[in-house]
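A.B. asks: Below are the sequence and a predicted model; questions follow.
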Amino acid sequence: MFTLKYLSRSSFNQFSRRSAHFDFAKFKLSPEQIQKISKHQSPVNINEESSDVVHSNFSIEFNYKPIKSTKFQEIDSTLRLHNDDLGTIKVTDIDGKGPYLYRGYEVRFNGPSEHRINNKAFNMEMQIFHDLVEGPNMDQYDEKKAVVSLLFQIGETNHHTMEHLKTDKLDTIDEADLGEIFRESDNKHFYHYKGTLTVPPTHQFVNWFVLRHVLPIKKSLIQNLESHCIHQEAFHNFTTLQHLYGRKIGKNFK
């Protein structure tokens, strides 16, 4: 095991608790890499009035495919829809690097939300996971994963796309087109920052994109999603909010 000699005691304790599930030696990480990882943890609170949130020219383009005949699964205590090819996103990041092409492979659900906006937690967060497949100097690019995050608040209606995620006892959805969400004019504004995965191993760097517009969802649909979990904690959050440690959160709107 490497020693986190660069961290403050509070940071060390927090990072150690989050990292207790895996051995750093297995991943052959240097002390410098561990130091960087410790200061790039996710999730975070997005304080819109803070100087940490800045206007940025990052970009994200969606080319998703409909999810068909896919079964809900509880994997590593997380509710997921796994499909090897959900389509792609093309990203230019907050540092102007790119474009990078990521292929989607999984949708995960958490309740309440992992990310917060102005210290407000929402009833559910849906996260679409992607792997890096193409881009300039991609072997040297740290963010091998990208996650698109959508926040949901309980209301009187469901966003129409979410209606297709409601299932019977067979736990399988017939077809759902998540791309519909991002073709709507209200859903073009994002926050973007560089972080990590929120479940172990949390050493993998991630380009996070959090949709600004909070979507509606009925309580009954959240309960339907929860019903797929054998263990109650599978729908809940593994981690807590993390410090930014000087990171900036970009926004592509004024």
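C.D. replies: Thanks, I have the structure now. Residues are numbered from 1 along each chain as shown.

A.B. asks: drop to CA atoms for contacts and neighbour counts, all remaining ones
C.D. replies: Noted.

A.B. asks: Leaving out the residues flanking it, which one is nearest to Asp85?
C.D. replies: Tyr105 (5.4 Å; Cα to Cα, 6 or more residues apart in numbering).

A.B. asks: Wait, the one you found touches His130, no?
C.D. replies: Yes: Tyr105 is within contact range of His130, at 5.8 Å (criterion: Cα atoms under 8 Å).

A.B. asks: Settle it for me: which of the two has more neighbours?
C.D. replies: Shown here are Tyr105 and His130; by other Cα atoms under 10 Å, His130 has more neighbours (26 against 17).

A.B. asks: quick one: that one and Tyr100 touch, right?
C.D. replies: No: in this structure His130 lies outside contact range of Tyr100 using Cα under 8 Å: 11.3 Å.

A.B. asks: hold the first one in mind and look at this next one:
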Amino acid sequence: MIFGLFALLSTLISAESTTNEVTRDYCSLPDAIYADGVSAADFGATGWSYTNAANWADFVVTCGGSFQSPIDIITTSSAQEAIQPQINYKSKDASTGYEEANKPYTKEYEGEYSEIEVTDASGSVIRYYAKQFHIHTPSEHTIDGKYYDLEIHFVHQAIQDDEQDCNKVKNKLTVFGIMFQESSSATDYEAFKPWFDSNVTGEIDSFDLNDFFSKMSDATYYHYNGSLTTLPCSQTVNWVVFQQPLPISSTQLKQFQDFLSDSTLFPIKHNNRPIQNLNGRKILKGTAITSGVTEIPDVQGSFAQIIAMAILITLLIQ
């Protein structure tokens, strides 16, 4: 019995170490078709910038497509979704860190977070993994013509595995757009501090998008097919834009706005693309279900859990 216990324990520990090394096969994104070789990294006075946003199609032809973002969301023209999909973070890994990315046109954190399940604008339920989040100020989307002080995009990419075929996923990306409005009573968000506070490292050790959802008293969202809002403007984005703005302190808003103080890169002091034509697209409206979701079982149990499991199984087979 003891020998069997240790053999089983060894097997389980070995399995745990194997499952810790997770490699994901992400659905590939379309390559941009460039008019003159300009890449998304060529941001600045001699390349693309927000001063020449009206002419981005001259740099990258996809920026002249019919399904471009951002848009003005006219709430009275939106259609109610027949089924209210769950925006479901299947697992919450608070130990997963995000590191600051070197992007000249925004402030961005990159780092895989966890699996979500969200309904695509085509009606299909697709699984994604969070990849990065970044800022635009003022907001890129408008709601009934209104701009907000800040918009943060939480970018998720679809995966290929035994349960999901990338060839059947129309929108390889789902992006959540959350608005922020300056408030004198708002407290600073811990997740934003590493960007600016000198006494904080450039990595977020713990991050959970549910922390933002929990602050919403109204989880109404608007849902449409669109594009990236920077080059290469790929039209492969399932957009989910939330209606209720969250408060942001004057201090943190100013820190984001001060990022745009370089007159060479941002002579017009903003990094939001102009509103694009809707071109007949449908805007769907729903209410996100973001709480009360059961997490998937953690197969990477603690050492104590593994021992307990081994003992239980050994006793059962005697």
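C.D. replies: Perfect, thanks for sending it. Since we're looking at a predicted model, the values are computed, not measured.

A.B. asks: Do you know the score for how well these two fit?
C.D. replies: Here the superposed chains carry a TM-score of 0.76, computed using TM-score structural alignment, normalised by the length of structure 1; 227 aligned residues with a Cα RMSD of 3.1 Å.

A.B. asks: Show me where the stretch 1-150 of structure 1 has its helices.
C.D. replies: Assigned helices in the stretch 1-150 of structure 1, in chain order: 9-19, 31-38 (criterion: DSSP state H, counting those that start in this stretch).

A.B. asks: For the longest one, buried residues please.
C.D. replies: Neighbour-count burial for helix 9-19 of structure 1 flags 11-12, 15, 18-19 (criterion: 16 or more other Cα atoms under 10 Å).

A.B. asks: got a list of what the corresponding residue of structure 2 for Tyr105 of structure 1 touches?
C.D. replies: Counting by TM-score structural alignment, Tyr105 of structure 1 lines up with Lys131 in structure 2. Lys131 of structure 2 is in contact with 110-113, 154-157, counting by Cα atoms under 8 Å, 6 or more residues apart in numbering.

A.B. asks: Would you mind measuring from Lys131 of structure 2 to Asp208 of structure 2?
C.D. replies: As judged by Cα to Cα, to the nearest Å, Lys131 of structure 2 and Asp208 of structure 2 stand 13 Å apart.

A.B. asks: can you check Arg281 of structure 2 too?
C.D. replies: 32 Å.

A.B. asks: what about those two, which has more around it?
C.D. replies: More neighbours surround Asp208 than the other of Arg281 of structure 2 and Asp208, with 16 against 12 (other Cα under 10 Å).

A.B. asks: which SS state does that one fall under?
C.D. replies: coil (DSSP: H, G, I helix; E, B strand; the rest coil).

A.B. asks: Please name the nearest non-neighbouring residue to it.
C.D. replies: Ala94 (6.5 Å).

A.B. asks: isn't His219 of structure 2 right next to Val240, touching?
C.D. replies: Careful, residue 219 of structure 2 is Ala; it's not His. No: checked against Cα under 8 Å, the pair Ala219 of structure 2 and Val240 is beyond contact range at 11.0 Å.

A.B. asks: More neighbours: which of the two?
C.D. replies: The residue with more neighbours, out of Ala219 of structure 2 and Val240, is Val240; 28 against 16, by other Cα under 10 Å.

A.B. asks: Residue in structure 1 paired with the more buried one?
C.D. replies: In structure 1, Val240 of structure 2 lands on Phe209 (TM-score structural alignment).

A.B. asks: host element of that match?
C.D. replies: strand 205-211 (DSSP states H and E).

A.B. asks: For the corresponding residue of structure 2 for Leu244 of structure 1, which residues are in contact?
C.D. replies: Aligned counterpart of Leu244 of structure 1 in structure 2: Leu278 (TM-score structural alignment). By Cα under 8 Å, 6+ apart, the residues touching Leu278 of structure 2 are 66-68, 71.

A.B. asks: still on that earlier bit, need the buried residues of helix 9-19 of structure 1 in TSV (columns: distance to Gly111 of structure 1).
C.D. replies: Shown next, in TSV, are the buried residues of helix 9-19 of structure 1 (distance: Cα to Cα, whole Å):
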residue	distance to Gly111 of structure 1
Ser11	26
Phe12	27
Phe15	23
Arg18	19
Ser19	22
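
A.B. asks: closest to Thr3 of structure 1 among these?
C.D. replies: Set against Thr3 of structure 1, the nearest of these by Cα to Cα is Phe12 (9.7 Å).

A.B. asks: Kindly provide the distance from that closest one to Phe205 of structure 1.
C.D. replies: For Phe12 of structure 1, the distance to Phe205 of structure 1 - Cα to Cα - is 19 Å.

A.B. asks: Ile94 of structure 1 too?
C.D. replies: Taken as Cα to Cα, the span from Ile94 of structure 1 to Phe205 of structure 1 is 14 Å.

A.B. asks: next one: Ser38 of structure 1
C.D. replies: 11 Å.

A.B. asks: Tell me which of the two has more neighbours.
C.D. replies: More crowded of Ser38 of structure 1 and Phe205, by other Cα under 10 Å: Ser38, with 27 against 21.

A.B. asks: aligned partner of that one in structure 2?
C.D. replies: Under TM-score structural alignment, Ser38 of structure 1 pairs with Gly65 in structure 2.

A.B. asks: Identify the residues contacting that match.
C.D. replies: By Cα under 8 Å, 6+ apart, the neighbours of Gly65 of structure 2 are Gln235.

A.B. asks: The same query, at a cut-off of 10 Å, please.
C.D. replies: Listed by Cα atoms under 10 Å, 6 or more residues apart in numbering, the contact set of Gly65 of structure 2 reads 57, 226-227, 233-235, 279.

A.B. asks: Over to Ile173 of structure 1?
C.D. replies: 67-72, 81, 164-167.

A.B. asks: how about a cut-off of 6 Å?
C.D. replies: Residues near Ile173 of structure 1 by Cα atoms under 6 Å, 6 or more residues apart in numbering: 69-70, 167.

A.B. asks: export those residues to CSV and tack on neighbour count and distance to Glu49 of structure 1?
C.D. replies: Output for the contacts of Ile173 of structure 1, formatted as CSV (neighbours: other Cα atoms under 10 Å; distance: Cα to Cα, whole Å):
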residue, neighbour count, distance to Glu49 of structure 1
Ser69, 12, 43
Thr70, 15, 40
Thr167, 18, 40
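
A.B. asks: From those, pick the one nearest Glu143 of structure 1.
C.D. replies: Thr70 (27.4 Å).

A.B. asks: Name the residues of stretch 113-126 of structure 1 that come out as buried.
C.D. replies: 113-117, 121-126.

A.B. asks: Same check on stretch 104-122 of structure 2?
C.D. replies: Quick answer for stretch 104-122 of structure 2 (16+ other Cα under 10 Å): 105-111, 113-121.

A.B. asks: Same question for stretch 231-240 of structure 1.
C.D. replies: Neighbour-count burial for stretch 231-240 of structure 1 flags 234-237 (criterion: 16+ other Cα under 10 Å).
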